[in-house]
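>>> Okay, here's the prediction I keep looking at, along with the sequence it came from:
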Amino acid sequence: MASHPLSGPQKAAAVILALGDGHAAALFARMHEDEIRDLSIAMSSLGTIPAPVIEELCQEFGDELGQAGNLVGTFESTERLLLKTLPRDRVSQIMEEIRGPAGRTMWDKLGNVNEAVLANYLKNEYPQTVAVVLTKVRPDHAARVLSLLPEGFAMEVVMRMLRMETIQKEALEGVERTLKAEFMSNLARAQRRDAHEIMAEIFNNLDRQAEGRILSALEERNRDAAERIRGLMFTFEDLSRVDGAGLQTLLRAVEKDKLALALKGASEGLRELFMKNLTERAAKLLRDDIAGLGPVRLRDVDEAQAAIVALAKDMAAQGQLMLQDGREEEMLS
C-alpha cells in the first residue's frame, strides 16, 4: 500500500468500484449530493489500481468494520474523521451546517423543491425572509426562483441580499420554523400521491426503448397497473390536447431546432396542429427545417420531444397553459 498512497475519499471510491455497479448504485442512493460529488472526483483521479492494492483495501475495510464493536456517532467523532480527509476550513463549514439551527437536511430538502412551487410560496413572504432562503439554497436554484418572483419584489430581495451580513442564529431559527410550519408540512401533505402517478412521471423520463421494455414486462406481471400508468403518462402526442392559445404560448418558448427534430418523429396530425398555430411564414420555415434534417436518430427525437414536454409542464406549473392528462380525458368521455 505504501507505493500507492490513497486519500480517504480515494479509498472509499476504490472500494465502491470494487463492489460493482449494482452495489455502487444502492450506496449512492443513500448519499448526500456533496458526498457523491466528492467520491466522483476521487474516482476520476484513481487511475489504474493493482489487484493487490484492491485486496488490501477490502481487507482493511473488513477488519475495521469487524473490530468496531459498539459504534457511537457524535459531533466530535464526526469532526475527527472529517479532519483526516478534508481541509480544516471545509470541515468547519460542514460542522457549522450540521450543528446549525437549520441543518443540512432542511435546506437540502428545500433545494429540491420545484422552483415554481417555491417562488409561488416565497412571493407572499417578507423580502428579508426570501433573502435568507435564497442565500441558503444552491446558487443555480436560487437564480431560477429569483427569476420567477415579481420584478419589483425580486429587486427588494436582491437589495436585502446585497446588504446582508452574517445571518444571526435567531433569524435562521425563525425562518426555519416558518418554513417547516407553513411550507414543508403543506408540501409533504400535497405530495402524498398515488404510486402510479409517481411511476408515470418516471416513465415519462425514460427513453422510448426503455419505456417500452419495462412497460411490456410490467404488463406480464400486472396488466392493470401497466394500463393505469400508461393512462397517467403525459407524452409529446398529448400536446394535441392543449388549446390553441396555450400551444401558441408554448411554440414561442420552444427552441426552433428542437421543435423541428421533435416533429420529425411526430404523427402527421400533431405536426399539422403545430403548423396551424404558427404564422404562415413560420410554418413554411419549420417545414423546410424538418425536410432539411434528413435521417435522424430515434434517441435524438425522443430527447427533443421530452425537452418540449418538460417545458410544457413547467409552463403549466406557472399557469401559462393548461395540460390534460389521460385521467381527465377518461373522466370527460
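Received it, and whenever you're ready, just let me know what you need. Residues are numbered from 1 along each chain as shown.
>>> can we go C-alpha only for contacts and neighbour counts from here?
OK.
>>> In the stretch 151-300 of the chain, what residue spans correspond to strands?
Read by DSSP state E, counting those that start in this stretch, the stretch 151-300 of the chain holds no strands at all.
>>> quick one: the helices in it?
Ranges of helices in the stretch 151-300 of the chain, per DSSP state H, counting those that start in this stretch, are 151-163, 169-178, 185-190, 195-204, 208-221, 223-232, 244-253, 256-264, 268-276, 280-293, 298-317.
>>> So for Gly22, which of those sits nearest?
helix 208-221 (18.1 Å; C-alpha to C-alpha).
>>> Check which residues of the helix or strand containing Glu35 are buried.
Taking DSSP states H and E as the definition, one finds Glu35 inside helix 33-44. Going by neighbour count (16 or more other C-alpha atoms under 10 Å), the buried part of helix 33-44 is Ile36, Leu39, Ala42, Met43.
>>> same check, this time on stretch 105-120
Trp107, Leu110, Gly111, Glu115, Ala116, Leu118, Ala119, Asn120.
>>> of all those, which comes closest to Leu263?
Among the buried residues of stretch 105-120, and counting by C-alpha to C-alpha, the member closest to Leu263 is Ala116, at 27.7 Å.
>>> Thought Ala143 was touching that closest one, still the case?
No: between Ala116 and Ala143 there is no contact under C-alpha atoms under 8 Å: 11.7 Å.
>>> before we move on, back to that, go through the helices of the stretch 151-300 of the chain and name the closest to Leu17.
Short answer: helix 208-221, nearest of those by C-alpha to C-alpha, at 25.3 Å.
>>> So which elements touch the closest one?
Helix 208-221 sits against helix 223-232, with contacts defined as 3 or more C-alpha pairs under 8 Å, 6 or more residues apart in numbering; DSSP states H and E.
>>> so how far is the helix it packs on from its chain's centroid?
25 Å (C-alpha atoms, centre = their mean, to the nearest Å).
>>> Second structure for comparison follows:
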Amino acid sequence: MSDEELTDIEKAAILMISLGEDDAAEVLKYLGPKQVQMIGEAMKELDNIAQSRVEGVVSDFMELVQDQTGIGINNDRYIRAMLNQALGEEKAKTLIDRILMTTNTSGLDTMRWMEPRQIAETIRYEHPQIQSVIIAYLEPDQAANVLSYFDDKVRLDIIMRVSSMDRVQPQALQELNEMLEGQSTSSAGQFRTMGGVKHTSDIMNLIESTIEAELMEGIKEVDEGLANQIQELMFVFDNLIDVDDRAIQVILREVASDVLILALKGADTALQEKIFRNMSKRAAELLRDDLEAKGPVRVSEVEDAQKEILSVARRLADDGEIMLGGGGEAMV
C-alpha cells in the first residue's frame, strides 16, 4: 500500500508513534476524546511500518506545517483511558499520567472518556433527569451506545427528556459535577445549552437500527409532532445520494474498504454508482469486484457499517470539513 492510500487518521497514528512519548503527550493533550480514540485505535493496528513510509508521513507533515502560521488545534479535553485500549496498560501508563497531571476535566467531562457500558452502570439508578442531562452532554455516538444498555421504557423516557431539553441551569450543572467528582467545578454562572430535538436526532442517527425503530414508535405514540421533527432532522445513509461529490470524496478517504463494501451491500444502485464515480477508476473496479464476490451478509452487519460511515460523515461535519444538513442537504 502506498502512502497515498493511508487515511489521515493512519498518518496521524504513524506520526504519534514516531514522535515518542514526551512529544506525543504534548500533541495529544490538545485533542478531544473522540480524536484520541480514533488515533489510538489506528496506532493499535499499525504493524511493521516501513521506515520509508514513516519518513513520507513526517515529510508530508513538515510541508503542511511550513505552509501555515499555526496549527488550528482546539484546546478541548484531555486524554484518558482510551490509550490503554490502543497501546496496552503498561505502555500507555506513563503517557496518560503525564498528560493528566495538568487536566481540569470536570465530573461531566470524565464521562466522555468512559466506556458506554461503564457510563450506563454509573447512572443506572440515578433520577431520570440526571440520566437525561448526562446523555445530552455526551457526543451523539457515545450517547447512542450508552442508551443501548437500558431497557425500552427507560430509553424512551430519557430520549423524550433530552428532546425537550434546552438549557440547564448552572446550579444544576454544578451539583451534578460535584456529585460525579466530589469537588466544586467552574460551571457556576453559565447556562449550558444541551439536548434539544437536533441532538436527539443525532443520537437516533447513530443508535442501533432495531432500537431506533422501537424508540421512534414510542415517541410517535407520545408526541407524533416531535417524532416528525426528529425524522426531518435525521441524516440517514440513503441521504448520501444528495451529498456534494467533493464531500463524498472526503468521507471515502476516512472509511475502510471492508466497511464500505458491507455498507454498499444494502444500498440502492444509484447510491452505489455515486460512490463509484467519486473513486479512481482502478479503486472503483476493485470495489465492484469485491461487492460481486461478497456473499450474503446479515442485515445487522450492513446497518452497522452504514452507521459507521454516518459517524465519519458527522465527525467531518463537526470538524468543518463538510456540511451535512437535515434531509440530506450538504455543501462543502
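Arrived safely, thanks for sending. As the structure is a prediction and not an experimental result, all values here were calculated from the model.
>>> Got a TM-score for the two of them?
TM-score for the superposed pair, counting by TM-score structural alignment, normalised by the length of structure 2: 0.45. Supporting figures: 183 aligned residues with a C-alpha RMSD of 4.4 Å.
>>> hang on, the earlier thing: and which of the buried residues of helix 33-44 of structure 1 is nearest Gln93 of structure 1?
Checking the buried residues of helix 33-44 of structure 1 against Gln93 of structure 1 with C-alpha to C-alpha, the nearest one is Ile36 at 17.7 Å.
>>> Nearest spatial neighbour of that closest one, chain-adjacent residues omitted?
Leaving aside its sequence neighbours, Ile36 of structure 1 sits nearest to Phe28 (C-alpha to C-alpha, 6 or more residues apart in numbering; 6.5 Å).
>>> And Ser77 of structure 1, which helix or strand is it part of?
Per DSSP H and E: helix 75-83 holds Ser77 of structure 1.
>>> ok, Leu261 of structure 1 to Asp34 of structure 1 distance?
36 Å (C-alpha to C-alpha, to the nearest Å).
>>> for Ala306 of structure 1, that is, sorry about that
In terms of C-alpha to C-alpha, Ala306 of structure 1 sits 28 Å off from Asp34 of structure 1.
>>> same check, this time on Glu329 of structure 1
Glu329 of structure 1 is 43 Å from Asp34 of structure 1, by C-alpha to C-alpha.
>>> swap in Met159 of structure 1?
30 Å.
>>> and what of Val15 of structure 1?
The value you get for Val15 of structure 1 to Asp34 of structure 1, if C-alpha to C-alpha is used, is 18 Å.
>>> and what of Leu251 of structure 1?
Leu251 of structure 1 is 37 Å from Asp34 of structure 1, by C-alpha to C-alpha.
>>> ditto for Leu118 of structure 1
22 Å.
>>> Skipping adjacent residues, who's closest to Thr193 of structure 2 in space?
Arg167 (4.4 Å).
>>> what element comes up after the helix or strand hosting Ile211 of structure 2 heading to the C-terminus?
Per DSSP H and E, Ile211 of structure 2 falls inside helix 209-222. Using DSSP H and E, the next helix or strand after helix 209-222 of structure 2 towards the C-terminus is helix 224-233.
>>> buried set for the next helix or strand after that following helix?
Later in the chain than helix 224-233 of structure 2, the nearest helix or strand by DSSP H and E is helix 245-252. The neighbour-count check on helix 245-252 of structure 2 (16+ other C-alpha under 10 Å) flags Asp245, Ala247, Ile248, Val250, Ile251, Leu252 as buried.
>>> Compile those into CSV and extend it with columns for distance to Ile309 of structure 2.
As requested, these are arranged in CSV below (distance: C-alpha to C-alpha, whole Å):
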residue, distance to Ile309 of structure 2
Asp245, 15
Ala247, 13
Ile248, 11
Val250, 12
Ile251, 8
Leu252, 9
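>>> Now do the contacts for Glu89 of structure 2.
Glu89 of structure 2 is in contact with Leu83, counting by C-alpha atoms under 8 Å, 6 or more residues apart in numbering.
>>> any idea how far it is from Arg117 of structure 2?
Glu89 of structure 2 is 19 Å from Arg117 of structure 2, by C-alpha to C-alpha.
>>> can you check Gln35 of structure 2 too?
For Gln35 of structure 2, the distance to Arg117 of structure 2 - C-alpha to C-alpha - is 20 Å.
>>> Can you show me the helices along the stretch 1-150 of structure 2?
8-19, 21-28, 33-45, 51-66, 82-87, 89-100, 107-111, 116-123, 128-137, 140-147.
>>> Now for the closest residue to Gly40 of structure 2 other than its chain neighbours, how many residues are close by?
Among residues not flanking Gly40 of structure 2 along the chain, Ala86 sits closest, at 4.6 Å (C-alpha to C-alpha, 6+ apart). By the criterion of other C-alpha atoms under 10 Å, Ala86 of structure 2 has 20 neighbours.
>>> so who does Ala86 of structure 2 touch?
Here Ala86 of structure 2 is in contact with Gln37, Gly40, Glu41, Ala42, Met43, Lys44 (C-alpha under 8 Å, 6+ apart).
>>> One more: Glu60 of structure 1?
Counting by C-alpha under 8 Å, 6+ apart, Glu60 of structure 1 has no contacts.
>>> Which secondary structure element is home to it?
Per DSSP H and E: Glu60 of structure 1 is located in helix 51-66.
>>> How far away from the center of its chain is that helix?
Offset of helix 51-66 of structure 1 from its chain centre (C-alpha atoms, centre = their mean): 35 Å.
>>> Show me which residues of it are buried.
So, applying 16+ other C-alpha under 10 Å, buried residues of helix 51-66 of structure 1: Val53, Ile54, Leu57, Cys58.
>>> follow-up on the earlier one: filter the contacts of Ala86 of structure 2 to the buried ones?
Applying 16+ other C-alpha under 10 Å to the contacts of Ala86 of structure 2 flags Gln37, Gly40, Glu41, Ala42, Met43 as buried.
>>> Format these as JSON lines; extra columns: distance to Val133 of structure 2.
Shown next, in JSON lines, are those (distance: C-alpha to C-alpha, whole Å):
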{"residue": "Gln37", "distance to Val133 of structure 2": "23"}
{"residue": "Gly40", "distance to Val133 of structure 2": "28"}
{"residue": "Glu41", "distance to Val133 of structure 2": "29"}
{"residue": "Ala42", "distance to Val133 of structure 2": "31"}
{"residue": "Met43", "distance to Val133 of structure 2": "33"}
